[in-house]
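Trainee: Okay, predicted coordinates and the sequence, questions at the end:
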Amino acid sequence: MRLSKFYFNIAYCLLLWLLMVGCEQLPESLKQRPNVVFILVDDLGMVDLGATGSRYYETPNIDKLAKEGMMFTQGYAASRVCSPSRASIMTGKFTARHGITDWIGAASGTAWRSHNRHDKLLPAEYVHSLPANDVTIAEAMRKEGYKTFFAGKWHLGSEGSYPEDHGFEINKGGWDKGSPMGGYFSPWDNPVLPNKVEGENLSMRLGVETADFIKQHKDSTFFAFLSFYAVHGPIQTTQEKWNKYRDKAESLGIGENGYKMERVLPIRQEQDNPIYAGLVESMDDAVGVVLQALKDSGLEDKTIVIFTSDNGGVASGDSFSTSNLPLRGGKGYQWEGGIREPYFIKVPWLKNGGSKSDFPVIGTDFYPTILDLANIDALTEQHIDGISLKPILEGKKMDVVRPLFWHYPHYGNQGGNPSSIIREENWKLIHYWEDGSEELYNLTTDVGEQSNVIAQYPEIAKGLSKKLHGWLKEVGANMPSKDTEYNADLAQKRHDRIVNESWPALEAQRLKFLAKDFRPNDDWWGSKVTQD
């Protein structure tokens, strides 16, 4: 009995000692729960930053953030378009599971015929607002005492399904629209973001709103979600920024041609659009304001900062803004250019600045990662399609092999096809719903997806296809249907017009934007009002 008590006392003392040592090693930032700032950019491509390889765009603030945290080189959005990807960040679920598989407002079923595209399929129906029965990341954080703030693009439902209906106490600018109605310079048309100063830049306004929130709540614990409307079209910039990037394009060498023909639409091959470059830089300026607010408030070492995009850069359709090379495709496409994104996580006390991870990660991983880093219990029945990346951020090896799934049973206006995707380890299989054909790529040797190796590896393709279809059935994924009014002759005529008329027009527009006498209008989209 005395011996047992002796050993008990030793064990007790050892435990106290370990706890004391552990507490001494804990950084100040962990003695209370950390703040979280989540920065989501709309339509930003994987190589639209200096930190990820662009020689043309200048993003010093985001580049600095990337160097101070960990860069996930194989980071993915959960969808090739915005609303589904955003819903996956909020819920921790893949798109086929939560049901928002297209951008909210897109036509589906027979309504698709109104576009006169003459496609083979009628796009699937989809959920039109963030499901109320899901516990969003904002609701989870708020329940734990976090002040929750949202600024910018929402696009996850109409009134009744706004940010404040899904856990955010403060909403600055989030409503049902997915683009900057009225443009990037005040006066804009946004009922939850009043106009203050004529000519004010929208990205900067959202950055300032976020910075003000940080300063006002520096003595509390907060979860701030900055969701830029930039760099979504319509692309606009100031004359000063256009001048800068027009001259830079000339110094780098302006190529005679800027596009090539993809399967459906021409696709941009050059990063030389000075309007888009200025829009990117304005967004980066706003990020700088937010990061400076953290520093000025003494919160830089106590705040997790996350940066990513909701889908690939717009290389076709919309504003034909950027090139995602060496990745194939862009927003709306099934290839890597449509879904691979900048994906940075800065956790100051982990001291992993400048590190990189090539472990494949996706938008659904943010939810469990944030909870884990904030020492909040996981909600495993909610963020079912995500995993915590905390071990990787701590420098540990992640011995998890898991499939990633994408489901897009729709046509977009960028040229992508209705398809579903599975990625497991280095292999990526795409299943096309028009004809049941499939493509297989080894992303280690062919990140540009130029060589479909399905004929060389039929067993790998068969196994991945079986997993993909099994998963889609398991989650009850909605599917497209054949259009009985499909007309191959009309479809061919449309394709011929794109090749013979649209493609040359895009080349002419590209050179117009780079011409020394380019002038969009007298006040440069309203930006000159406050500068004259």
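Mentor: Happy to help now that I have it. Numbering: from 1, shown residues only.
Trainee: hey, let's count contacts and neighbours off CA atoms from now on
Mentor: OK.
Trainee: in a strand, that's where K260 is, yeah?
Mentor: Yes. The assignment for K260 by DSSP: H, G, I helix; E, B strand; the rest coil puts it in a strand.
Trainee: Next, work out how far apart it and Q334 are.
Mentor: 18 Å (CA to CA, to the nearest Å).
Trainee: quick one, which of these two is more surrounded?
Mentor: Q334 (26 against 14; other CA atoms under 10 Å).
Trainee: Take this one as well and set it beside the first:
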Amino acid sequence: MKKIVAISTLIFALVFFTSCKESKPKTIVKPAERELPNIVFILSDDQAWTDYGFMGHKHIETPNIDKLANESLTFTRGYVPTSLCSPSLASIITGVYPRNHLVLGNDRVLPGDDKNGKPAWQSPWRDENYKSVIENFKKLNTLPKMLKEKGYLSFQTGKWWIGNHKNGGFDYGMTHGDAERGGRHGDYGLEIGRKGMDTLYSYIDLALKKKKPFFMWYAPFLPHSPHNPPDSLIQKYLPKAPSEYVARYWAMCEWFDQTCGDLMDYIDKKGQTENTLFVYVCDNGWVQNENDGKYNPISKRSPYDYGLRTPIMYKWKGKIASKRDTISLTSSLDMVPTVLGLLAMEQPKNLDGVDVLNEAAFKSRQTIFGEIYAHDFDTVENSLFYRMAITEPYKLILPDEVNKPNEKIQLYDIYKDPYEKINLAKEHPEIVVNLKNKIQKSWNTTTN
């Protein structure tokens, strides 16, 4: 009997310890042991937040970006901090406000500069004035520089305003930045998409050959003017548009979408889709005039949502759950900290955004901010036009008292009034004061 009891006890003990062992959770793979994802930033250029199929446009067809939106964590209430390409792109790559990276506009002027009736970019002193901007930028931490810690190869294609691609920490790139050869805002980089995708494909092939994870900056000169899309697309939109100018712009949006499809198809062809993080944003908005090729002043360079708002998407198949978020506010400044968070990398203290996948940090942020400067800029003080505070549901537009002395403060309920038609500043002075104080507090913590 004792033997039976002993044997029973032994069997029980074995079953107990075996079951305990099996009930433990599977070993969690440390971030450093995971396969590092490729990272692809897709950046539209001069496109309104409304001008996508998935955002409800009645005529513009963007099937590839629509598919990306459906497969991503997609924020439809994304914002860039400023509505002009050079400072906006600089904020995307650094994760800080223009007042901190000091790329305030597209061209730098100094007091006493004689334009002789020409815009700054056509003047001989433009490149000389911009050298100090480039030298300061080279000292900043950029995403390509940070990713070197993890062994990434980084590639630049498309728009790039800060001289040679190496100034941003890229290993390879299309932009030489030589002023003597027309290097103002992208030079050869501006050919990507418009003249094919072969250079981009060769960069991807190089990374795969070297067995390195890669960071790809795809910022084509699309749908940016000149609006000269393939004739087939123009003919498609002419019967639907109110004018040829609008038809051409709509066609450019679809042309850009086609190149995005080409890029994603190539990555899929190489078997890299499941190991690639795609991030989408537009640098600034655009509203096409019906009667000429120019943009409406309520869009690009303005403090309004037609200039600042953009969908922002994060897709990593199997790692980031797809979701359409139509409420939460996010910023292009969040792109760098979100990438670093996914790679379990240390977050530099000077970043102005948050990791959108860090639920506590994301939900605790109540306000995002923006700032608009002169296209031809000098210093922050001399060039500041507007500052903005954006919350749920209000947005405050605060004109600079010195540089915009005759303009009124504007307050909009951007959830009920997304096209900013009704100024509520007089009706809600307490909200104006509260948001003004938040703007000032944000500026008091500036790093420069």
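Mentor: Happy to help now that I have it. No experiment lies behind these values; they were computed from the predicted model shown.
Trainee: Give me the TM-score for these two chains.
Mentor: Between these two chains, after superposing, the TM-score reads 0.79 (TM-score structural alignment, normalised by the length of the second structure); 408 aligned residues with a CA RMSD of 3.8 Å.
Trainee: And A286 of the first structure? What does it align with in the second structure?
Mentor: Aligned by TM-score structural alignment, A286 of the first structure pairs with T259 of the second structure.
Trainee: Apologies, that question was intended for I430 of the first structure.
Mentor: Checking TM-score structural alignment: I430 of the first structure goes with I397.
Trainee: What of Q236 of the first structure?
Mentor: For Q236 of the first structure, the residue aligned by TM-score structural alignment is N228.
Trainee: Please list all residues in contact with F344 of the first structure.
Mentor: Shown in contact with F344 of the first structure (CA atoms under 8 Å, 6 or more residues apart in numbering): 65-66, 69-72, 306-308.
Trainee: A strand includes the match of I430 of the first structure, no?
Mentor: Yes. Assessed with three-state DSSP, I397 of the second structure lies in a strand.
Trainee: Determine the three-state secondary structure at the match of A286 of the first structure.
Mentor: helix.
Trainee: Grab the nearest non-local neighbour of it.
Mentor: G193 (5.9 Å; CA to CA, 6 or more residues apart in numbering).
Trainee: hang on, the earlier thing: next one: the match of A286 of the first structure from K212 of the second structure, what distance?
Mentor: Counting by CA to CA, the gap from T259 of the second structure to K212 of the second structure is 24 Å.
Trainee: Repeat that for R126 of the second structure.
Mentor: Distance of R126 of the second structure to K212 of the second structure, given as CA to CA: 38 Å.
Trainee: Give me the more crowded residue out of those two.
Mentor: Taking other CA under 10 Å, R126 of the second structure and K212 do not tie; R126 has more neighbours (21 against 18).
Trainee: pretty sure that one is in contact with N106, am I right?
Mentor: No. Using CA atoms under 8 Å as the test, R126 of the second structure is too far from N106 to be in contact (10.0 Å).
Trainee: Now do the helices in the stretch 251-400 of the second structure.
Mentor: Assigned by DSSP state H, counting those that start in this stretch, the helices in the stretch 251-400 of the second structure fall at 305-308, 335-342, 359-364, 380-383.
Trainee: so what's the aligned partner of M335 of the second structure in the first structure up against?
Mentor: M335 of the second structure maps onto F366 of the first structure when the alignment is built from TM-score structural alignment. F366 of the first structure sits next to 89, 92, 386, 388 when contact means CA under 8 Å, 6+ apart.
Trainee: Please identify the one among the residues you listed that lies nearest to K218 of the first structure.
Mentor: I89 (25.2 Å; CA to CA).
Trainee: Now which residue in the second structure aligns to the closest one?
Mentor: Match for I89 of the first structure (TM-score structural alignment): I92.
Trainee: just F38 of the first structure next, same as before
Mentor: Looks like F38 of the first structure aligns to F41 there (TM-score structural alignment).
Trainee: Which residues lie in contact with its match in this structure?
Mentor: 215-219, 278-281.
Trainee: For the first structure, just list every one of the helices.
Mentor: 2-25, 60-68, 82-91, 95-98, 137-143, 202-216, 239-252, 274-296, 336-339, 366-373, 390-393, 458-475, 488-497, 503-514 (DSSP state H).
Trainee: Out of the ones you listed, which is closest to T445 of the first structure?
Mentor: Of all those, helix 336-339 comes closest under CA to CA, at 13.5 Å.
Trainee: Relative to the second structure, what is the average displacement of the closest one?
Mentor: Compared with the second structure after fitting, helix 336-339 of the first structure has a mean deviation of 0.6 Å; criterion: mean CA distance after the TM-score superposition for the first structure.
Trainee: Tell me the residues of the second structure aligned with that helix.
Mentor: Counting by TM-score structural alignment, helix 336-339 of the first structure corresponds to residues 305-308.
Trainee: any idea how far the matching stretch is from the chain center?
Mentor: Relative to the chain's own centre, stretch 305-308 of the second structure is displaced by 14 Å; criterion: CA atoms, centre = their mean, to the nearest Å.
Trainee: Over to stretch 274-283 of the second structure?
Mentor: That offset, for stretch 274-283 of the second structure, works out to 9 Å (CA atoms, centre = their mean).
Trainee: E33 of the second structure: how many residues sit nearby?
Mentor: 8.
Trainee: scratch that, N116 of the second structure
Mentor: With other CA under 10 Å as criterion, N116 of the second structure counts 8.
Trainee: And E191 of the second structure, by the same measure?
Mentor: Residues near E191 of the second structure, counting by other CA under 10 Å, number 18.
Trainee: Could you measure from it over to T199 of the second structure?
Mentor: 10 Å.
Trainee: Nearest to E434 of the first structure, out of the helices of the first structure?
Mentor: Across the helices of the first structure, closest to E434 of the first structure is helix 488-497 (CA to CA), at 13.2 Å.
Trainee: That'll do, ta.
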